[in-house]
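# For reference, the sequence and a predicted model appear below.
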Amino acid sequence: MQKKVATIGLVGFLAVDVALVALALRPSHPDGAGAPAATPVASFTTPGASGATGSTKTPAATPSSGTTATSDAPTGPKPAPVTEIVGALDATTAWRATTGSCDKGGSTLLVTSDGGKTWDKVKAPARSVSRVQPLAADRVFAIGAGSSCDLKQYASNDLGATWQAGTSVSGGWARQLDKATDVLTPQDTRAQPCGASTDVIDLSRTSADEAQALCADGSVMVTEDGGQSWADDGSVKGGLALGNRIESNRLTTYVARVGGDCPGIDLVRVVKGKSLESVACVGTKVPSGAGQVGVSIVNAAGWIVAGDAVYSGNADLTKWKQR
């Protein structure tokens, strides 16, 4: 991990959507990335959603997958803003982060380059971290804050060994760390997708214009204009974390919850006006602490962090293994 630090500055952060290849040549534009087939889409906010190449059909032999979710009330921890983040590049490279807080600090970062077999701890670029997103095997950006809670963007070109100095966020997506109802968007630094009195549990973007927010009351809200306006996009009671990606040219929404017949994390597909579809039952234990479940859904895989446990899933999200 001891590589020379690239000196490319962070400029022109709000570029139009372009391919990930172009983005890889311009590390200063993480949220200006477009949506090519290989671009990752993470569960906490990510650049460049992509169309899934894996089949979304559910194998009949998997009893926990592709079934209509039960209407049982959620039995897990009360939904709270996510504090354990996972941001994936693909089935091999992923980052985990603990958000920490602006006043007390405590943010942590870990990265895997071998599919979760081993994790390396790296120094976080700020006291608190609201978002972490890999752009390539050794390139990553994060959005975080110091004691003032003023969000800044940071970039590393050596797998987190060193970080460029933080700069003002322009064109980015992230949850604000000082007020749980607020999110930073390209068009509004203090958007409130869930309303003025309802916390945002999680936020996931698919392009410079499109993103979704999971609300404490279970609502899923969507914006298609960079955060200027938000509309109802479904609901899942007890939702703990949100992930999405583009499948067959359509925004597809996944929410992690606890309840029904699943003893662990019930990953459901959410479609407005339709019953929840249980895609997979992941693991057998659920952390008791608030905000300790995170989701990242990318083109070739899915990742779920549940407290200290980490799980990765195949492209159609029906088969999962603990890492």
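Right, received. Where do you want to start? Residues are numbered from 1 along each chain as shown.
# drop to CA atoms for contacts and neighbour counts, all remaining ones
Fine.
# End to end on stretch 252-269, go ahead and measure it.
End-to-end span of stretch 252-269 (C-alpha to C-alpha, to the nearest Å): 8 Å.
# So which bits of that stretch are buried?
With burial defined by 16 or more other C-alpha atoms under 10 Å, the residues of stretch 252-269 counted as buried are 252-260, 262-269.
# Okay, and which of these map to helices?
Among these, DSSP state H puts none in helices.
# Secondary structure element holding Leu23?
When elements are assigned from DSSP states H and E, Leu23 belongs to helix 20-24.
# Pull out the buried positions in that helix.
In helix 20-24, counting by 16+ other C-alpha under 10 Å, buried: Leu20, Leu23.
# what's the answer for stretch 208-217, then?
Result for stretch 208-217 [16+ other C-alpha under 10 Å]: buried residues Ala208, Asp209, Glu210, Ala211, Gln212, Ala213, Leu214, Cys215, Ala216, Asp217.
# Regarding it, how distant is the last residue from the first?
Note: stretch 208-217 ends 26 Å apart using C-alpha to C-alpha.
# rewinding a little: and the helix holding Leu23, how far out from the chain's middle?
The chain centroid and the centroid of helix 20-24 are separated by 20 Å under C-alpha atoms, centre = their mean, to the nearest Å.
# Can you name the element that comes right after that helix?
strand 67-68.
# Who are the packing partners of that following strand?
strand 277-282 (3 or more C-alpha pairs under 8 Å, 6 or more residues apart in numbering; DSSP states H and E).
# So Phe141 sits against Pro134, correct?
Yes: using C-alpha atoms under 8 Å, Phe141 makes contact with Pro134 at a distance of 6.3 Å.
# More neighbours: which of those two?
Neighbours were counted for Phe141 and for Pro134 using other C-alpha atoms under 10 Å; Pro134 has more, 28 against 25.
# In addition, the following structure is provided for comparison:
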Amino acid sequence: MARPSRHVPRDTSRRRTGVYIGIAAFIAVDILLIVLALNSNRAAATAETAAPIHTFGVTSVEPTPTPASKVTPTKTATATPASTATPAAATLLPVPPTRLLGAVDAKTAWRAQTGSCPTAAATPELTTDAGVTWKKTDASGPTKVTALQRLTATSESTVEFVGLAKQDCAPQFVKTFVTGDNYSSYPDKLAGTWYVNPADRATVQSPAGAEKAPCDAVVTLAVRDSKNAAALCADGRVFATTDAATTWSAPVTLSGVLTLTDTDTGYLAAAVGRADCAGVQVLTLKSSLESAVSGCYPTPTPAQSLPGNVAMSGASGTLWLWVGDALGRSSDDGATWK
């Protein structure tokens, strides 16, 4: 007997198909959500790594004097383009000078080159025609002095020096009253003059005696009288004293300054490597060390070769500047030159 065929309702088959379609749609939506989430994370990471990086340069600031009890001014960081960051002058520091200059008036001056003791002979030179010609003299022969450290000219015929004795390199005071035709030593005058012994640059000798310097190494002294002087240190800071080096002012840092000289009202400083002067820039300093730009002496000599090779002196309204092989004179503190 034949088995009757089983009837499957059409509605049941359609239901299964609907279920399968629903499951497939759910899975597709789930996959789409995962993909969107991954893309969102990648975009965030890309945006984070692509964010601009800000660059900050450091520019040197010339602080104004502050009371000794205040904190010494420091360099201040300011946002600047990378191409105009720290000026070249910031890398140039003063060194002990290899030349000395002492002006008498507009036409008369003494100068000398120096170096290490005992090899650097003392051969000062004199000009009486504004530097057109120079008369060479010999101080080492009669006095055995070498390595001159300080020069003070008072007239065409009279000039005095502090140097180092050839025998033991001890400080020595020598002087001429006869236009350099002869020199003599004056040991009794050494204690009453200003100088720095290169063997101990942390000490300043003043008319009051040996005093502690305001820094570890004084490079140059600019002396106004028996009590007033300024000291330039190897780290570029400048200090002033009004009591013969017993106490010192708060420091001022002037970028690129290589040497100092005294004036009737304060001091003058010679600076190199500054962006606004292709040569040696002259700064006027009040006795309180407040500074202002006075002028610029142009020179093709690279700034990097000038530390130790710049000398400056003023007298009777004329500023003399010895830079490399050139000599300039100014009657307006460096604003114009001849």
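Received the coordinates, thanks. Given the structure is predicted, the values throughout are model-derived calculations rather than measurements.
# TM-score of the superposed pair?
Taking TM-score structural alignment, normalised by the length of the first structure as the basis, the two superposed chains have a TM-score of 0.69; 243 aligned residues with a C-alpha RMSD of 2.3 Å.
# thinking again about what came up before, what stretch of the second structure does the helix holding Leu23 of the first structure fall on?
Aligned by TM-score structural alignment, helix 20-24 of the first structure falls on no residue of the second structure.
# hang on, the earlier thing: I'd like the buried residues of stretch 208-217 of the first structure laid out as JSON lines, including secondary structure and distance to Asp90 of the first structure.
What follows is these, written out as JSON lines (DSSP: H, G, I helix; E, B strand; the rest coil; distance: C-alpha to C-alpha, whole Å):
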{"residue": "Ala208", "secondary structure": "coil", "distance to Asp90 of the first structure": "20"}
{"residue": "Asp209", "secondary structure": "coil", "distance to Asp90 of the first structure": "23"}
{"residue": "Glu210", "secondary structure": "coil", "distance to Asp90 of the first structure": "21"}
{"residue": "Ala211", "secondary structure": "strand", "distance to Asp90 of the first structure": "20"}
{"residue": "Gln212", "secondary structure": "strand", "distance to Asp90 of the first structure": "21"}
{"residue": "Ala213", "secondary structure": "strand", "distance to Asp90 of the first structure": "22"}
{"residue": "Leu214", "secondary structure": "strand", "distance to Asp90 of the first structure": "23"}
{"residue": "Cys215", "secondary structure": "strand", "distance to Asp90 of the first structure": "27"}
{"residue": "Ala216", "secondary structure": "coil", "distance to Asp90 of the first structure": "29"}
{"residue": "Asp217", "secondary structure": "coil", "distance to Asp90 of the first structure": "31"}
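# Which of these sits closest to Lys237 of the first structure?
Distance to Lys237 of the first structure, by C-alpha to C-alpha, is smallest for Asp217 among these, at 6.8 Å.
# Look up the closest residue to the closest one, ignoring the ones flanking it.
Nearest residue to Asp217 of the first structure in three dimensions, chain neighbours excluded: Lys237, at 6.8 Å (C-alpha to C-alpha, 6 or more residues apart in numbering).
# now Leu109 of the first structure
Nearest to Leu109 of the first structure is Ala97, by C-alpha to C-alpha, 6+ apart, at 4.6 Å.
# For the one you found, which three-state class applies?
strand (DSSP: H, G, I helix; E, B strand; the rest coil).
# residues in contact with it?
Glu84, Ile85, Val86, Ser107, Thr108, Leu109, Leu110, Val129, Val132 (C-alpha atoms under 8 Å, 6 or more residues apart in numbering).
# burial of the last one, as a residue count?
Put plainly, it is Val132 of the first structure. 29.
# do the same with the first one
Burial of Glu84 of the first structure, expressed as a neighbour count using other C-alpha under 10 Å, amounts to 26.
# Enumerate every residue touching the residue mapped onto it from the second structure.
Matched by TM-score structural alignment, Glu84 of the first structure corresponds to Arg99 in the second structure. Residues counted as contacts of Arg99 of the second structure (C-alpha under 8 Å, 6+ apart) are Arg111, Ala112, Gln113, Thr114, Gly308, Asn309, Val310, Ala311.
# hmm, try it at 10 Å
111-115, 148-151, 308-312, 322-324 (C-alpha atoms under 10 Å, 6 or more residues apart in numbering).
# Which of those fall within strands?
Counted as lying in strands by DSSP state E, out of the contacts of Arg99 of the second structure, are Arg111, Ala112, Gln113, Leu148, Gln149, Arg150, Leu151, Val310, Ala311, Met312, Trp322, Val323.
# Turn those into a markdown table, including distance to Thr91 of the second structure.
Output for these, formatted as a markdown table (distance: C-alpha to C-alpha, whole Å):
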| residue | distance to Thr91 of the second structure |
| --- | --- |
| Arg111 | 28 |
| Ala112 | 27 |
| Gln113 | 25 |
| Leu148 | 27 |
| Gln149 | 25 |
| Arg150 | 26 |
| Leu151 | 28 |
| Val310 | 17 |
| Ala311 | 20 |
| Met312 | 22 |
| Trp322 | 22 |
| Val323 | 19 |
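# any idea which of those is closest to Asp11 of the second structure?
Closest to Asp11 of the second structure, out of all of these and judged by C-alpha to C-alpha, is Val310, at 108.8 Å.
# how many other residues sit next to the closest residue to the closest one other than its chain neighbours?
Counting by C-alpha to C-alpha, 6+ apart, Val310 of the second structure lies nearest to Val323, which is 4.8 Å off, once chain neighbours are set aside. Applying other C-alpha under 10 Å, we find 21 residues neighbouring Val323 of the second structure.
# Would you mind finding the match for Val323 of the second structure in the first structure?
Per TM-score structural alignment, Val323 of the second structure is aligned with Ala306.
# May I ask you to confirm that its match is in contact with Val286?
Yes: counting by C-alpha atoms under 10 Å, Ala306 of the first structure touches Val286, with 6.5 Å between them.
# Could you tell me which residues touch both of the two?
Gly264, Ile265, Gln292, Val293.
# how far does stretch 277-296 of the second structure sit from the chain's center?
For stretch 277-296 of the second structure, the distance to the chain centre is 13 Å (C-alpha atoms, centre = their mean).
# And for stretch 68-79 of the first structure?
Taking the mean of its C-alpha atoms, stretch 68-79 of the first structure sits 21 Å from the chain's own mean (C-alpha atoms, centre = their mean).
# cool, stretch 253-264 of the second structure as well?
Taking mean C-alpha positions (C-alpha atoms, centre = their mean), stretch 253-264 of the second structure and its chain are 10 Å apart.
# can you check stretch 263-278 of the second structure too?
On C-alpha atoms, centre = their mean, the centre of stretch 263-278 of the second structure falls 11 Å from the chain's centre.
# Same check on stretch 214-229 of the second structure?
17 Å.
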